[in-house]
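Colleague: Next come a sequence and a model predicted from it.
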Amino acid sequence: MSTDFRGFRRIVVGIDGSPSSLAALRFALEEASRGEADVLAVLAWQSTVHVPEALAAEREKAKERLDAILAEAAFGPAARLDSTTPLGPAGPVLVRTADREDDLLVIGTPTSRRRVFPRRSVSRFCLSHATCPVLAVPSPRGHAPRQRDTTGKALSRSL
C-alpha cells in the first residue's frame, strides 16, 4: 500500500546527520521528484552566547555542518532542495518552519525498544504540535539510534 504525497507544495525535513534524518531526507527528495513539492532541509541549532560576533560564527558553523551533511548524503541532483539553519530547539523550529497548509513535515525517528529521554523527543514534539501533516521516518535497519545525555552530546550505543 502506498500513500500519495503529491498534494504538498513543500516538504520540510529535519536534519541532524543521524541515519534516521538522512532516511527522512531521502524520502523527502524521492517524494519531491514525483510531484511538485520543494524540499527544505532544516538544521536547528542552539547557542549559549549572546555576543553578536560569536553568534554569527556559530550560525556559520551550523550552515557549514548542514552543507557537509547534504554533500555527504549526495542523493543525486536535487534542483528543488533548499536549506536553512534557524536558531532554536529542533522541535519548535521545525513546527514553526512547517507552518503552511500545504506543507509536509518529515522527521527521522530512532527505532529503539527503550526510549531514554521520551520527554525530550523531537519527533514527539512535532507530532503533538505541528499544524501540518507529519511523517516520522525510522532509522534504516542496521543503524543503532543515537542517544543524547542531558548536556546534548551524542552518546555511543552498543546493542
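Modeller: Looks like it arrived, so ask away. Residues are numbered from 1 along each chain as shown.
Colleague: Please make it C-alpha for all contacts and neighbour counts, starting now.
Modeller: Will do.
Colleague: most distant residue from the middle of this protein?
Modeller: With Cα atoms, centre = their mean as the measure, the chain has its most outlying C-alpha, relative to the mean C-alpha position, at V51: 27.1 Å.
Colleague: mind checking the longest helix of the chain?
Modeller: Across the chain, the helix with the greatest residue count (assigned by DSSP state H) is helix 52-73.
Colleague: Could you point out the helix or strand that follows it?
Modeller: The element immediately downstream of helix 52-73 (helix or strand, assigned by DSSP states H and E) is strand 81-84.
Colleague: Mind giving me the packing neighbours of that following strand?
Modeller: In terms of contacts (3 or more Cα pairs under 8 Å, 6 or more residues apart in numbering; DSSP states H and E), strand 81-84 is packed against strand 38-42.
Colleague: go again using 10 Å as the cut-off
Modeller: strand 10-14, helix 19-34, strand 38-42, helix 52-73 (3 or more Cα pairs under 10 Å, 6 or more residues apart in numbering; DSSP states H and E).
Colleague: want to compare, so here's the second one:
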Amino acid sequence: MESRQQEHGRIVVGVDGSESSRAALAWAVRQAELTHATVNAVTAWEYPPLYGSLGWLEAPDELRATLELSAGQALSDTVGSVVDPRTGPRVETVVAYGTAAAVLLDAARGADLLVVGSRGRGGFSGALLGSVSRHCTAHAPCPVVVVRGTGQPAERR
C-alpha cells in the first residue's frame, strides 16, 4: 500500500456530509482518476467537551464508540453515494477524533493535495469560506483545492 501511494500520490479530502463536501469528494475522485492517486476520505468527530471543576472531560467510552461508529457510517454512506467502487480510484476512509481542521491538516501531511468543500454544515451560510476551509488554506502542508457546491447533489458516476 505505501509503495502505491508513493508511486501514484495521495489526495486527502474532507467529508462531513454537506453538499460542498460531497462535491469536493467527487472532484477529488476525478483528480485521482487522472493522476492514478489514492483518495483518503477523512471525517472528524468530536464530543462537545464539558468544562467543570475537573477541567475538560472527554466522552465516556460507551458514548465515544457510538459517536465514532456514527461518523464512520455517515462517511461510508457519503463515499458510497459518490464513488463507484467498480470504476473509481481506490478510496480509503479515515475517521478521527478532533476538530475538523486539525484532523485534516494532520491527514494532509505527506499528501500531494488536500481537497475541502467551501462550506461545511455550520456557521454562516452567506460566508464565502467556512472556518475549516479557511484554516486549511492557511496552514496545510500541501496544495489545497477548495470546491464550491454546485447546488446539485454529487452522484455516483
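Modeller: In hand now; what should we look at? As the structure is a prediction and not an experimental result, all values here were calculated from the model.
Colleague: before we move on, back to that, would you mind pulling the contact partners of the longest helix of structure 1?
Modeller: Residues external to helix 52-73 of structure 1 that are found in contact with it (Cα atoms under 10 Å, 6 or more residues apart in numbering): 15-18, 22-23, 25-26, 41-50, 74, 81, 83-87.
Colleague: need the helices and strands packed on strand 81-84 of structure 1 in CSV with distance to R120 of structure 1 and mean neighbour count, can you?
Modeller: Putting those into CSV (distance: least, Cα to Cα, whole Å; neighbours: other Cα atoms under 10 Å) gives the following:
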stretch, distance to R120 of structure 1, mean neighbour count
strand 10-14, 15, 26
helix 19-34, 16, 22
strand 38-42, 18, 24
helix 52-73, 21, 15
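Colleague: and C132 of structure 1, which of these is closest to it?
Modeller: Evaluated over these, closeness to C132 of structure 1 peaks at strand 10-14, with 10.3 Å, by Cα to Cα.
Colleague: what range in structure 2 does that closest one sit on?
Modeller: Residue correspondence for strand 10-14 of structure 1 in structure 2, counting by TM-score structural alignment: residues 10-14.
Colleague: once aligned to structure 1, how far is that stretch on average?
Modeller: Stretch 10-14 of structure 2 differs from its equivalent in structure 1 by a mean of 0.3 Å after superposition (mean Cα distance after the TM-score superposition for structure 1).
Colleague: Just want the angle from the longest helix of structure 1 to helix 19-34.
Modeller: Here helix 52-73 of structure 1 points in a direction 70 degrees away from that of helix 19-34 (axes from the mean of the first three to the mean of the last three Cα atoms, to 10 degrees).
Colleague: how close does helix 52-73 of structure 1 sit to structure 2?
Modeller: Looks like 1.4 Å for helix 52-73 of structure 1 (mean Cα distance after the TM-score superposition for structure 1).
Colleague: What is the corresponding segment of structure 2 for that helix?
Modeller: Residues 61-82 of structure 2 are where helix 52-73 of structure 1 aligns, with TM-score structural alignment as the criterion.
Colleague: How far off centre is that stretch?
Modeller: 12 Å (Cα atoms, centre = their mean, to the nearest Å).
Colleague: Appreciated, that's everything.
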